[in-house]
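K.L.:
A structural model of the following input is requested.
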Amino acid sequence: MATLEQRFKAFIKLGDFFRNFAKTSSANPGFVDDNNEWYQKFDSAITLAGHKNGWFTKQQVMFAITAWAEQLNEQNLNDWLLPYPLENNTHKIVAIIMAGNIPLVGFHDFVTAVISGNQVLVKCSSNDNILLPFIANYLIHIEPELASEIEFSEGKLTKFDVVIATGSNNAARYFAHYFGNKPNIIRKNRNSIAILTGEETKEQLNELGEDIFRYYGLGCRNVSKLFVPKQYSFDDFFKSISSYQSLIDQNKYANNYDYNKAVYLMSEFQFLDNGFFLLKEDAGYASPIGTAFYERYTTTEALNDKLLRDTDQIQCIVGGEFIENSLPFGKTQKPELWDYADGIDTVEFLLKT
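P.N.:
Presented below is the predicted three-dimensional model:
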């Protein structure tokens, strides 16, 4: 069994690997490094992941890897983990059921469970079952003691102590029924929102485009709804996000955009369109791909009350400085290690169970 120190050092080395790989591949997108077989294997895994899931383009996967490279270093890991009494952790088997909507979406749960001194039993989504097994193999390569601590399963999960499961609202109901007799974290659908005042700069609105369009809008941290003042005009917003127009060149995105536009037209819904992105006034939070919903607010007090009532539907809030813990524009897809999904402290959960 790997010690806490061995686990800690393994993830520092993994961060180094991610950084070096990202640096090399960004300098030469078609690189083949004959001196590092793991670079070649990783490049092949990324390509295969893209073949199996058309949303996982090389650019999107590299963004995820680069984001993790920025997090996995000694300083960040210390800042994250030092407050916790990890030495008191009782070694347990943690079953992790992962979603597959964006690349490495369940990696934080994996890192948390392993580095805190547990064994993981991972069930990957069929949409994202290439990248994490490769990364696990690399971790075992640099720290062989982890070989007995990481297991992947494609079938029914049986022997485990606690569960962390992420899926749709329908899947969450199944998880709750199936895993209800075990300590668990079960995550449902959530969406992120942005609050605009009309005073945003063009740069801020362009950065909001990153929050909306990264991973084609498929993540729970993607902004899928805008709250705007009653008389707000979207002219500046559309001008500021024009740099993202190349999204329409991605076939899967274009097909979704065209389909949703056709549905809105046939249903005679009112919507705004800039040629690659739709805005529809709607009270919902979960907008379809290529679309964001928007809702107008009259006062910040009324908006704040609404958001408090809808807390369980919201993952991140961008803008709206009057909202506690709101994020700056452009930051939703770069969470820190201590930014926990749904606000549930995963390390604390594992230590107390």
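K.L.:
Going by C-alpha atoms from here, please, whenever you check contacts or count neighbours.
P.N.:
Fine.
K.L.:
Can you show me the strands along the stretch 251-353 of the chain?
P.N.:
For the stretch 251-353 of the chain, applying DSSP state E, counting those that start in this stretch gives strands covering 272-273, 278-281, 291-297, 314-319.
K.L.:
all strands for this structure, in order.
P.N.:
Listed in chain order, the strands of the chain (DSSP state E) span 93-97, 119-123, 150-152, 162-166, 184-187, 191-195, 223-229, 272-273, 278-281, 291-297, 314-319.
K.L.:
between the strands of the stretch 251-353 of the chain, which one is nearest to H108?
P.N.:
strand 314-319 (15.4 Å; Cα to Cα).
K.L.:
helices or strands next to that closest one in the packing?
P.N.:
strand 191-195 (3 or more Cα pairs under 8 Å, 6 or more residues apart in numbering; DSSP states H and E).
K.L.:
now the strand it packs on and strand 314-319, what's the angle there?
P.N.:
20 degrees (axes from the mean of the first three to the mean of the last three Cα atoms, to 10 degrees).
K.L.:
one more to put side by side:
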Amino acid sequence: MVKLSERDPWLFPHLLKRLEEWDERFAGQTQIVERLQGFDAVIATGSNNSARYFEQYFGKYPHIIRRNRNSIAVLTGRESREHLLELGKDVFSYFGLGCRNVSKLYLPRQSSRGQDYDFEPLLEALHEYKEVILHHPYKNNFDYNYALLMLNKEPFYATGSVILREDERLTSRIATLHYEFYESEEHLAKALSAQRENIQCVMSEVPVAGFSVLPFGKSQTPGLKNYPDGVDVMEFLRTIA
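P.N.:
Okay, here's the model as predicted:
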């Protein structure tokens, strides 16, 4: 049984139709319903707020309940232009709306030479994705967030297609990318550890203590066993079969 999201009643029916075309054994195996009844287990995806209701309603059944997660990137200041261009894919793919999209950067307060982090190479690389601003809904969000920061006189960087602002939160608005400085590897490890349950992917070209790391540009190309939130869905289904 499938209960569709009110915001997306199109993708899943299309996917089910395609599955039946590829393998006729899928025919009749699924049913789209308005109300869930007579089920044995649940896989549900929603916001942190809706997840609380899911836990209340479905907690007594075997379940996987997915909440909000975001992906982050850890930079050292030594990245090449090619690395930063690849990072742009992680930021802008699907307009930054996915849980595997990078919504926050962790930047070194100072380089190994004692200099402040240089934003210029990063901004130049992100500007290469300027065509995203041609999409009107994205541009409307960019203009709104830009105007809001200007009115509030908050410091920020902008490339014409994305806004960078210093913010501790992992979740950023559309067309906005948050960043936070770290003082040392120990400081970084502590900050990320506190957010572990809210992080989907960690993108970096260097190891990050306590986390599996993906290279820049690969956030939206998960392997077959890169399950969301690290939960093996196939094993879950096998145990309830």
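K.L.:
sorry, back to before: just send the strands of structure 1 back as JSON lines, with mean neighbour count and distance to F237 of structure 1 too.
P.N.:
Formatted as JSON lines, the strands of structure 1 follow (neighbours: other Cα atoms under 10 Å; distance: least, Cα to Cα, whole Å):
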{"stretch": "strand 93-97", "mean neighbour count": "25", "distance to F237 of structure 1": "38"}
{"stretch": "strand 119-123", "mean neighbour count": "23", "distance to F237 of structure 1": "40"}
{"stretch": "strand 150-152", "mean neighbour count": "18", "distance to F237 of structure 1": "44"}
{"stretch": "strand 162-166", "mean neighbour count": "22", "distance to F237 of structure 1": "33"}
{"stretch": "strand 184-187", "mean neighbour count": "21", "distance to F237 of structure 1": "32"}
{"stretch": "strand 191-195", "mean neighbour count": "25", "distance to F237 of structure 1": "12"}
{"stretch": "strand 223-229", "mean neighbour count": "24", "distance to F237 of structure 1": "11"}
{"stretch": "strand 272-273", "mean neighbour count": "13", "distance to F237 of structure 1": "12"}
{"stretch": "strand 278-281", "mean neighbour count": "20", "distance to F237 of structure 1": "11"}
{"stretch": "strand 291-297", "mean neighbour count": "21", "distance to F237 of structure 1": "12"}
{"stretch": "strand 314-319", "mean neighbour count": "23", "distance to F237 of structure 1": "14"}
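K.L.:
just the helices in structure 2 please.
P.N.:
11-22, 48-58, 81-92, 120-127, 136-152, 185-194, 233-240 (DSSP state H).
K.L.:
possible to save those as JSON lines with distance to M1 of structure 2 and mean neighbour count?
P.N.:
Shown next, in JSON lines, are those (distance: least, Cα to Cα, whole Å; neighbours: other Cα atoms under 10 Å):
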{"stretch": "helix 11-22", "distance to M1 of structure 2": "12", "mean neighbour count": "13"}
{"stretch": "helix 48-58", "distance to M1 of structure 2": "14", "mean neighbour count": "14"}
{"stretch": "helix 81-92", "distance to M1 of structure 2": "33", "mean neighbour count": "20"}
{"stretch": "helix 120-127", "distance to M1 of structure 2": "42", "mean neighbour count": "17"}
{"stretch": "helix 136-152", "distance to M1 of structure 2": "33", "mean neighbour count": "14"}
{"stretch": "helix 185-194", "distance to M1 of structure 2": "36", "mean neighbour count": "14"}
{"stretch": "helix 233-240", "distance to M1 of structure 2": "14", "mean neighbour count": "11"}
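K.L.:
May I see the strands of the stretch 251-353 of structure 1 arranged in a markdown table, with distance to N222 of structure 1 as well?
P.N.:
What follows is the strands of the stretch 251-353 of structure 1, written out as a markdown table (distance: least, Cα to Cα, whole Å):
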| stretch | distance to N222 of structure 1 |
| --- | --- |
| strand 272-273 | 19 |
| strand 278-281 | 15 |
| strand 291-297 | 10 |
| strand 314-319 | 8 |
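K.L.:
wait, which of those strands is closest to E200 of structure 1?
P.N.:
strand 314-319 (9.2 Å).
K.L.:
In structure 2, what range does that closest one match?
P.N.:
Aligned using TM-score structural alignment, strand 314-319 of structure 1 spans residues 199-204 in structure 2.
K.L.:
Let's have the strands of structure 1 in a markdown table, adding distance to A67 of structure 1.
P.N.:
Compiled in a markdown table, those are given as follows (distance: least, Cα to Cα, whole Å):
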| stretch | distance to A67 of structure 1 |
| --- | --- |
| strand 93-97 | 21 |
| strand 119-123 | 22 |
| strand 150-152 | 23 |
| strand 162-166 | 21 |
| strand 184-187 | 22 |
| strand 191-195 | 19 |
| strand 223-229 | 18 |
| strand 272-273 | 31 |
| strand 278-281 | 28 |
| strand 291-297 | 25 |
| strand 314-319 | 17 |
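K.L.:
Ok, which of the strands of the stretch 251-353 of structure 1 comes nearest F21 of structure 1?
P.N.:
strand 314-319 (29.6 Å).
K.L.:
who touches the closest one?
P.N.:
190-196, 220-221, 223, 323, 325-329, 332, 341-342 (Cα atoms under 8 Å, 6 or more residues apart in numbering).
K.L.:
Quick one: average offset of that strand versus structure 2, please.
P.N.:
Once fitted to structure 2, strand 314-319 of structure 1 is off its aligned match by 0.3 Å on average (mean Cα distance after the TM-score superposition for structure 1).
K.L.:
I'd like the helices of structure 2 laid out as CSV, including distance to L107 of structure 2.
P.N.:
Converted to CSV, the helices of structure 2 look like this (distance: least, Cα to Cα, whole Å):
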stretch, distance to L107 of structure 2
helix 11-22, 37
helix 48-58, 27
helix 81-92, 13
helix 120-127, 11
helix 136-152, 21
helix 185-194, 9
helix 233-240, 34
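K.L.:
Relative to Q31 of structure 2, which of those is closest?
P.N.:
Closest among the helices of structure 2, using Cα to Cα: helix 11-22, at 9.7 Å.
K.L.:
after superposition, how close is the closest one to structure 1?
P.N.:
Counting by mean Cα distance after the TM-score superposition for structure 1, helix 11-22 of structure 2 comes out at 2.5 Å.
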